[in-house]
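Undergrad: this one's structure only:
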């Protein structure tokens, strides 16, 4: 047990063990996320896609997220297919995204040349800006076009309605006028411009990266604390019926609930996710990384950790951020507010510098905590979705309901048992699994080891 913690924090720690998903009496660290009745303030979701983002960044993001690869002049069918992939995952703006054929002028050949004005027009409609566009007077259209160095002509190559759409694209930030320097409205759409437009459509649907900012930002700590203060315990009633029963049967020792609206969508090659329950620890961790000259994007993902609070721990003290529900055997199921911090490092090399810093400054190896960050755990939890040397591999089991998910970790050899047990509880439940790389101390923790 973490003897330096209060009992309530020890219990919250058990949540991490909870996240493991293996029947064990070992003490855990908290790492659980909430999912379904969650009421998360919109202010805690911060989109981080700077207008100055290079087209190369957009290309990398669109290729990795949606599997879209473009080069040279882009055709209508290529652009239509790419928009379809984005709108297929975009339910944040409307329940029924516009159909792909409705985005393009009627009667045009799908495989033909895609003029710039058609690409802009389709992107405006895909981004749900057309109603705004049709409020534009001719004078306002001309003024907006001027920003791109274009001259609006009433009977020009671009139809009036499309001219309005282009004006809305310029004013709404869907395309930076500078990106059209030297380009005419009827020129062929290049892959560079297509990637920019696709990226912005994704952004307008909340499908791009979520980040509080960069480690080097002067206000990063303020944003971090605000996001933490605005988060709450998340409830996902339908998901919890299954995983709570798993807890009662000792099939799993805990799980996390999360809201996918807060997913960072970072590049997995350069990303590590770090779980904890103490916001001061997060503040100090950011200070540590800054002091080492490490640069990274930062996102706080609120989560709720659920685990069994045992009766021998004494009477639980409930707070707004820590709730318990009694179960038949005299124990309780505890739900604790926690977080994941995701870091997208500037390079893979920077990512590899993370673990040595944690081992030296954020991992307890003895009772004395001098020289460590506040709230350092015996078994910290951080992981990567891509391979890292000296990181063991474990399995995640994910259940989803809408935008919410419940996840529980286990050793690879125990995964089949976890899946079979959850399926027995609810034969219709869908369980997605994947393997990922976790730090050695947490791996030892999953094996039931104290240190």
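TA: Structure's in. What do you need? It should be emphasised that the depicted structure is a prediction, and the values quoted were computed from it without experimental measurement. Residues are numbered from 1 along each chain as shown.

Undergrad: hey, let's count contacts and neighbours off CA atoms from now on
TA: Fine.

Undergrad: Residue 17 sits in which helix or strand?
TA: helix 7-20 (DSSP states H and E).

Undergrad: take a look at this one as well, against the first:
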């Protein structure tokens, strides 16, 4: 569906742990080397949790990092209240391998499963990692069970433990790996459908679109709808933070649209040009004023309208954002030239474009890119729901003040980000 005059009312709004250690990637993607995987885990922990390590890791550093990760999860309060997942030790600073793995297993909520392991099952699991277990040895049965379940569930690889003594010091690489896996077990790691190289990515996109629906956000939505009625904003986006991909902003572009065939063709275009990226589908609802002079609106499951006091309507349309985390910044920079050539309409009967290309495509980056314009995102949140209203920079203060006038307790977050020039032109009143 092309963006018509109706839609134009919308202001949308490092060293390796082991040469044998390999991290899994999405089906169809090229397996990452150990170095690449560690760099990615390290980057994720730093961006999402502010966690970094030197070459070796102390008990205090690991403990703080682990608690920081699980404090945002649904892990039982009684476990958090213990303040540590680490076993007691006579050495208050040194962290050894078995202690870190034990703590990670408990933080990933695997201990109950581990404690079902018999001594025979424990021994068989530890043998995969070259670890001998016998009753009365260095490891208690409980510690051995925790190591065994960590190996069997992939919390730590057997190859990683083969290259490290269970009584040896924990390296930064192992610590990063364990912490990132704990985040993954709680659904807090990178969140995406697959990669462009994934042979199943097209079907996954189509299925994600079918499963999505218009988002409702109760009191938060009532507030921003008041802003719409008072012309404080001309439109907004409503998203569910549960679909946040947790990507590296340096390598990520987010692209918005309303036609799933367009998304499939866009991914196909990138694939045909040899560009790879992680792909996350984020359901989105766009709300805007539908003028009564446009005629009686046709409602569907993907397009709802509610009439307001002046005879106009608020329209709610099912859309999506595609978040794309490219393999490198250089790959990210290849995105815009392809969009402007193959997904940007410049005349009504233009050929050589992918399906449903808009006059003003909408894509943006949280980090600076050449030839992109800077605007402001005005954000309101309530639990998992996120409202975004895009504005020109000099109009943001007015938007914030307006929402605070409607509700003096509301918190409006603002940040500047980079958008494509055609959408910037649209915000300035240009129709094409």
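TA: Structure's in. What do you need? These figures come from a predicted structure and were not determined experimentally.

Undergrad: circling back: tell me, the next helix or strand after the helix holding residue 17 of structure 1 lands on which residues of structure 2?
TA: Next in sequence after helix 7-20 of structure 1, counting helices and strands by DSSP H and E, comes helix 55-66. Aligned by TM-score structural alignment, helix 55-66 of structure 1 falls on residues 38-49 of structure 2.

Undergrad: what about that stretch, distance to the chain center?
TA: The chain centre lies 13 Å from the centre of stretch 38-49 of structure 2; the measure is Cα atoms, centre = their mean, to the nearest Å.

Undergrad: and what of stretch 347-359 of structure 2?
TA: 30 Å.

Undergrad: what's the matching range in structure 1 for it?
TA: Counting by TM-score structural alignment, stretch 347-359 of structure 2 corresponds to residues 366-378.

Undergrad: Tell me the span between the first and last residue of the matching stretch.
TA: Using Cα to Cα, to the nearest Å, one end of stretch 366-378 of structure 1 lies 8 Å from the other.

Undergrad: what does it rub up against?
TA: Contact with stretch 366-378 of structure 1 is made by 2-4, 29, 278, 280-281, 284-285, 360-365, 441, 450-451, as judged by Cα atoms under 8 Å, 6 or more residues apart in numbering.

Undergrad: Would you report which members of these are assigned to helices?
TA: 280, 281, 284, 285, 360, 361, 441 (DSSP state H).

Undergrad: Adding distance to residue 244 of structure 1 and neighbour count, write those residues out as JSON lines.
TA: Converted to JSON lines, these look like this (distance: Cα to Cα, whole Å; neighbours: other Cα atoms under 10 Å):
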{"residue": "280", "distance to residue 244 of structure 1": "30", "neighbour count": "13"}
{"residue": "281", "distance to residue 244 of structure 1": "29", "neighbour count": "17"}
{"residue": "284", "distance to residue 244 of structure 1": "33", "neighbour count": "17"}
{"residue": "285", "distance to residue 244 of structure 1": "32", "neighbour count": "19"}
{"residue": "360", "distance to residue 244 of structure 1": "36", "neighbour count": "13"}
{"residue": "361", "distance to residue 244 of structure 1": "35", "neighbour count": "18"}
{"residue": "441", "distance to residue 244 of structure 1": "26", "neighbour count": "22"}
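
Undergrad: coming back round to it: what does the match of helix 55-66 of structure 1 contact?
TA: 14, 16, 51-52, 65, 68-69, 173, 176-177, 179-180, 189-190, 246-248.

Undergrad: Of those residues, which qualify as buried by neighbour count?
TA: Listed as buried from the contacts of stretch 38-49 of structure 2 are 16, 51-52, 65, 69, 173, 176-177, 179-180, 189-190, 246-248; burial here means 16 or more other Cα atoms under 10 Å.

Undergrad: and which of those is nearest residue 116 of structure 2?
TA: Nearest to residue 116 of structure 2 out of these is residue 179 (Cα to Cα; 23.9 Å).
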